[in-house]
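Student: Okay, here's the prediction I keep looking at, along with the sequence it came from:
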Amino acid sequence: MELQPPFRKIIHVDMDAFYASVEQLDNPELRGKAVAVGGSEIRGVVSAASYEARKFGVRSAMSGVLAKRKCPHLIFVRPRYTRYQEISTKIRAIFYDYTDLVEPLSLDEAYLDVTENKKGNPSANEIAREIRHRIWEELELRASAGISINKFLAKVASDINKPNGQKTIHPEEVISFLEELPVAKFYGVGRVTATKMHNLGIFKGLDLKQKSLEELTKLFGKSGSHYYNIVRGIHNSKVKPNRIRKSIAAERTFNENISSEVFMLERLEKIADELERRMKKSDTKGKTITLKIKYSDFTQQTRSKTTQTYIQLKKEFMPIVKELLYQEKLKNSVRLLGISFSNLNTEKKLPVWIQLKFDF
């Protein structure tokens, strides 16, 4: 089956080792060295790693202890999210010079629909190259990009020539590219699902394509129809420039495990201060308060309560946090606590976007 035009022109821009690169930018002594943002050699989790650290197997979400074991000369740096946000805002300003159809996924990546763009440039590949060049010239940071007919393919493509590269998957190449793509590299297919597919004899897109919609739905539930479509190049999710935030949170990993609820309350007071600051800064209120508890054995528990009205201030939600803490006996000593708001008032604000289609 051949894909039929008209095709959209979607770019996925992904900053290279963003947090670590910002730290190396601001501190020349860190340049060319193995850097981990977050964690420490005795506790915590790595938020990001420089490419120099990745060569030794250091990855985000890895414990600091394991990261140090893999890379003994690893330098740990405290994260500075305010600085990352500042740089991210400048990067997005560059995006908006080309299109208003920008959908941020996080501080360091975004989708852009450049089917019709402000530069009148018919080449999405050239636009991506120009954007990456500007990010380097103006901010001294490297970015990679993927370009194709939909968000799924652009996301997959952006990872192919990392770091500091880009990849375009043209419409006529989509089917053959997907058929040869290992299923573990399909965006959205995690390690567990990939292992399950391998056990079923599904290693590449072509193998996945042999399964009927009914078979895939039976094997993978609702995700089955998604896999059925994407391996055929079908992914109709549009770039949504007014992406609505679903939750706001603040959490802390402690240097030493805590077993006393009194000490936990002290930590939660400080976490609540930070959460209130974030809620005010984003002019957001919420109804559902969730307490996150990660134990010393790395098991995790969440406890939630929903209020009848939207709240924002610490004096309003802290009594609920205390109630949730004492709701049941703790299973073990605690290494991390977090508080989050969901069911936000922002969810009532519907995004407005216009999607235009032109020949690729």
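Tutor: That came through, no problem.

Student: Please count neighbours and contacts with C-alpha atoms only from this point.
Tutor: Fine.

Student: Helix, strand or coil: sort out residue 254 for me.
Tutor: For residue 254, the assignment made with DSSP: H, G, I helix; E, B strand; the rest coil gives strand.

Student: try residue 225
Tutor: Secondary structure, three-state DSSP: residue 225 is helix.

Student: which ones are touching the residue sitting furthest away from the middle of the chain?
Tutor: Computed with C-alpha atoms, centre = their mean, the residue of the chain farthest from its C-alpha average is residue 262, at 34.1 Å. Shown in contact with residue 262 (C-alpha atoms under 8 Å, 6 or more residues apart in numbering): no residues.

Student: Could you check which helix or strand contains it?
Tutor: helix 261-281 (DSSP states H and E).

Student: Just the helices from the stretch 201-350 of the chain, written as ranges.
Tutor: Secondary structure of the stretch 201-350 of the chain by DSSP state H, counting those that start in this stretch: the helices cover 205-209, 213-220, 223-230, 261-281, 314-325.

Student: what do you get for the stretch 51-200 of the chain?
Tutor: 51-54, 64-70, 81-95, 124-139, 151-158, 174-180, 191-199.

Student: follow-up on the earlier one: of all the helices of the stretch 201-350 of the chain, which lies closest to residue 189?
Tutor: Distance to residue 189, taken as C-alpha to C-alpha, is lowest for helix 223-230 among these, at 9.0 Å.

Student: Structure two is appended below for comparative analysis:
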Amino acid sequence: MPNEMPLRKIIHVDMDAFYASVEELDNPDLKGKPLAVGGSEKRGVVSAANYEARKFGVRSAMSGYIAKKNCPHITFVKPRFERYKEISKKIRSIFFEYTDLVEPLSLDEAYLDVTINKKGNPSATLLATEIRQRILEETGLNASAGISINKFIAKVASDINKPNGQKTVNPEEVISFLEALDIRKFYGVGKVTAEKMYQLGIFTGNDLKTKPIEFLEEKFGKGGSYYYNVVRGIHTSEVKPHRIPKSVGAERTFNENLSSEIFMLERLERIAEELERRLKKAAIAGKTITLKIKYSDFTLNTRSKTIPYFIADKTLILETAKELLYQEELQNSVRLLGISLSNLNTDSKAIKKIDNKSILVQLKFDF
């Protein structure tokens, strides 16, 4: 096959139910019981759930009320993000012992390019096994991993043998692996897109591969070319140690629903202050302000405005957020407000990351 792309050795490491596992680590009495981090019986949103809770359909981003309905004997614990960051820092220090090409996606997952690595080990599979063992020994937590020739396949592979497992997709296995894959397991294909693909007769990678690029672009817009390429193993994105965020935001879920804009203004001011802090920490400014409103019935509304200059000041952010708040009448009482800034000034400058997102060649390539 044409040699149009270099083969890399990429590992995607994904911690197993990270937040919940940390809580179980610190409180062994929670082990073996359905557990949700965040949320409550009445309010809030689940940040993470352990595998026992997932058996009852409890998932992250689910309301605490629905989680309790699905699993009446579930235990809710408050998130402790400083603790999660502390352990995440330990895990990342392990990664950097193997390579400097580490791209964190969040506190609990990262890509590693080990094509050339500090251990001089040609086998990415053995390196992934060693890294997972190091994480277990030094933190007491389990991790899963996917290993392949690019970031897309490595991320998909890391889900295959979860929890506490790993999957290697060798170069000669890539095409058959992708063709047999359920379309729901393709990274970037969400629930809505999967349903649309089902309606078009696309259930597996092989079904997707039969569709011409013109068809996919017509049905899925810019995503069409992405789907066309990844099902053929084409994904050229490199592991980037300093990922540039596309937006920065802050939001709050309230203990009691708010029914008046007057009460919301005070909350928006606090949110704007937090957003300003994050922007200044990362030396970022932006032009597009988006107000996020989640109503008591969980419907979501966003309103945006783009201004002609970059801002990072809370006063200017709040001024625009107020304008967006009064742009149209509220549809219901409000449980969550958020403000985000996008259209950032990061195209031509290096910034600090915010903690908070191939055509194959036939050759010997030891994985």
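Tutor: Ah, there it is. This is a predicted model, so every value here is computed, not measured.

Student: wait, what's in contact with the closest residue to residue 58 of structure 1 other than its chain neighbours?
Tutor: Using C-alpha to C-alpha, 6 or more residues apart in numbering and skipping residues adjacent in sequence, the residue nearest residue 58 of structure 1 is residue 67, 5.3 Å away. Shown in contact with residue 67 of structure 1 (C-alpha under 8 Å, 6+ apart): 41, 46, 57, 58, 59, 74.

Student: What is the most widely separated pair among those?
Tutor: Spatial extent of these (C-alpha to C-alpha) is set by the pair 41 and 57 at 15.2 Å.

Student: Tell me which of those two has more neighbours.
Tutor: The neighbour count for residue 41 of structure 1 versus residue 57, taken as other C-alpha atoms under 10 Å, is higher for residue 41 (17 against 14).

Student: In three-state terms, label the more buried one for me.
Tutor: The three-state label given to residue 41 of structure 1 by three-state DSSP is coil.

Student: wait, it sits on residue 65?
Tutor: Yes: using C-alpha atoms under 8 Å, residue 41 of structure 1 is in contact with residue 65, at 4.8 Å.

Student: returning to what we had before: can you give me the buried ones in the helix holding residue 262 of structure 1?
Tutor: Along helix 261-281 of structure 1, these residues count as buried under the neighbour rule (16 or more other C-alpha atoms under 10 Å): 261, 264-265, 267-268, 271-272, 274-279.

Student: That one versus helix 314-325: what angle between them?
Tutor: Interaxial angle, helix 261-281 of structure 1 versus helix 314-325 (axes from the mean of the first three to the mean of the last three C-alpha atoms, to 10 degrees): 140 degrees.

Student: Now helix 261-281 of structure 1 on structure 2. Mean distance?
Tutor: Relative to the matching residues in structure 2, helix 261-281 of structure 1 has an average distance of 2.4 Å after the fit, by mean C-alpha distance after the TM-score superposition for structure 1.

Student: How far away from the center of its chain is that helix?
Tutor: The chain centroid and the centroid of helix 261-281 of structure 1 are separated by 24 Å, computed with C-alpha atoms, centre = their mean, to the nearest Å.

Student: Same check on stretch 11-18 of structure 1?
Tutor: On the basis of C-alpha atoms, centre = their mean, stretch 11-18 of structure 1 sits 11 Å off its chain's mean C-alpha point.

Student: same question, stretch 244-263 of structure 2
Tutor: Relative to its parent chain, stretch 244-263 of structure 2 has a centroid offset of 20 Å by C-alpha atoms, centre = their mean.

Student: One more: stretch 19-37 of structure 2?
Tutor: Relative to the centre of its chain, stretch 19-37 of structure 2 is centred 22 Å away, using C-alpha atoms, centre = their mean.

Student: ok, back up a step: in CSV: the helices of the stretch 201-350 of structure 1, plus distance to residue 182 of structure 1.
Tutor: Shown next, in CSV, are those (distance: least, C-alpha to C-alpha, whole Å):
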stretch, distance to residue 182 of structure 1
helix 205-209, 6
helix 213-220, 17
helix 223-230, 13
helix 261-281, 40
helix 314-325, 44
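
Student: Tell me which of those lies nearest to residue 146 of structure 1.
Tutor: In terms of C-alpha to C-alpha, the element of those nearest to residue 146 of structure 1 is helix 223-230, at 16.3 Å.
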